[in-house]
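Q: model this:
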Amino acid sequence: MTGFLDGAPTSWRIDAERSEYHFESDDVGSLRIFADPQEVPKDIGPIRLLVMMVEGTASLLELRIEDGAGNPVLRLADDTGTRTILDIERDGDGSLRFNGEIEAHLVAHPMSDRVPGQRHPLVLDVVEGQITVAGH
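A: Predicted coordinates:
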């Protein structure tokens, strides 16, 4: 996943084995995505996302960025809209592949050292994302 956080270039690598997906039916399911930092601003570490899929429409329910020690730094702002477009394909071997775009505004986690209330725009392009195991 590549993009920009506060205008700074970012990239995270999806950890296919720590991420998971579960589908109730062909049309309803969820993806929990965990990704490790590759190129990120100072004090930014892994990212976690929860995406709900309903009849082909993706909704970003949760997004959290941690520092290198695993402490939450930024989270999805409650009062702003997000834009999530994901195309998903399931492979015969049980893995799930996806491509798309995610746009959101983040705010500081209450326990972080960041300024409360300040908006942090995040834009991500997901290319060849993969989760290898369904429903741990």
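Q: alpha carbons only for contacts and neighbour counts from here, please
A: OK.
Q: run a quick neighbour tally on residue 118.
A: If you count neighbours by other C-alpha atoms under 10 Å, residue 118 ends up with 12.
Q: so it: helix, strand or coil?
A: Following DSSP: H, G, I helix; E, B strand; the rest coil, the label given to residue 118 is coil.
Q: wait, it sits on residue 108?
A: Yes: in this structure residue 118 lies within contact range of residue 108 using C-alpha atoms under 8 Å: 7.2 Å.
Q: relative to residue 21, how far out is residue 6?
A: 29 Å (C-alpha to C-alpha, to the nearest Å).
Q: what does the helix or strand hosting residue 122 rub up against?
A: Counting by DSSP states H and E, the element that carries residue 122 is strand 120-131. For strand 120-131, contacts defined as C-alpha atoms under 8 Å, 6 or more residues apart in numbering pick out 1-7, 14-17, 19-21, 33, 95-107.
Q: so which of these are in strands?
A: 2-5, 14, 20-21, 33, 96-107 (DSSP state E).
Q: so what's the residue count around the closest residue to residue 97 other than its chain neighbours?
A: Closest residue to residue 97 apart from its sequence neighbours, by C-alpha to C-alpha, 6 or more residues apart in numbering: residue 130 at 4.5 Å. Residue crowding around residue 130 was assessed by other C-alpha under 10 Å; the count is 22.
Q: I have a second one here; can you model it like the first so I can compare?
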Amino acid sequence: MKGFLEETPVSWRIDADRSEYHFESEGIGSLRILAEPQEVPSGIGSIRLLVMVAEGTTSLLELRIEDEGGHSVLGLSSDAGGQVMLDIDRAKDGTLYVTGVMEADLTAYPKSGRTDGERQTLVLDVDGGRITATGH
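A: Coordinates of the predicted model:
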């Protein structure tokens, strides 16, 4: 996943084995994605996402960026939400492939060391994302 946090280039690599998906039926399900930092500014670590899928529409329910120690520093702004346009394909071996774009307004978490209420925009292009684990 590559993109920009405000104007700073960022990239994370989806951890295919620690991410998971679960589908109730063919068109209704969820993706829980954990991605490790590749190119991020100081103070930024892993990213966690929860995406719901319903009849071809994807919705970003949770997005959290952690620092290097695993503490939450930025999260999905409750009043702004996020936009997700993902194509999701399941291979016969159970692997899920994800491509598309996500955009979200993030707010600094309390006690994150950032200015309380600080907002930043995150735009990510997901190209060749892969999840190998199915949820329970």
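Q: picking up where we left off before, I'd like to know which of the contacts of strand 120-131 of structure 1 are buried.
A: Neighbour-count burial (16 or more other C-alpha atoms under 10 Å) is assigned, among the contacts of strand 120-131 of structure 1, to 1-5, 14-16, 19-21, 33, 95-107.
Q: dump the residue contacts of residue 41 of structure 1.
A: Contacts of residue 41 of structure 1 by C-alpha under 8 Å, 6+ apart are 8, 9, 10.
Q: format those residues as CSV; extra columns: distance to residue 83 of structure 1 and neighbour count.
A: Putting these into CSV (distance: C-alpha to C-alpha, whole Å; neighbours: other C-alpha atoms under 10 Å) gives the following:
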residue, distance to residue 83 of structure 1, neighbour count
8, 19, 11
9, 19, 14
10, 18, 20
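Q: mean shift between stretch 28-38 of structure 2 and structure 1?
A: Following superposition, stretch 28-38 of structure 2 is found to deviate from structure 1 by 0.2 Å on average (mean C-alpha distance after the TM-score superposition for structure 1).
Q: what residue is smack in the middle of structure 1?
A: residue 49 (3.4 Å; C-alpha atoms, centre = their mean).
Q: elements contacting the helix or strand containing that one?
A: Assigned by DSSP H and E, residue 49 of structure 1 belongs to strand 47-54. Here strand 47-54 of structure 1 touches strand 28-39, strand 57-66, going by 3 or more C-alpha pairs under 8 Å, 6 or more residues apart in numbering; DSSP states H and E.
Q: next, the angle from the first one to strand 96-108.
A: With axes from the mean of the first three to the mean of the last three C-alpha atoms, to 10 degrees as the criterion, the two stretches strand 28-39 of structure 1 and strand 96-108 enclose an angle of 70 degrees.
Q: and strand 28-39 of structure 1, what does it pack onto?
A: strand 8-14, strand 20-23, strand 47-54.
Q: for residue 134 of structure 1, which of those is the nearest?
A: Nearest to residue 134 of structure 1 among those is strand 20-23 (5.0 Å), distances taken as C-alpha to C-alpha.
Q: superposed on structure 2, what's the mean shift for the closest one?
A: So strand 20-23 of structure 1 averages 0.1 Å relative to structure 2 (mean C-alpha distance after the TM-score superposition for structure 1).
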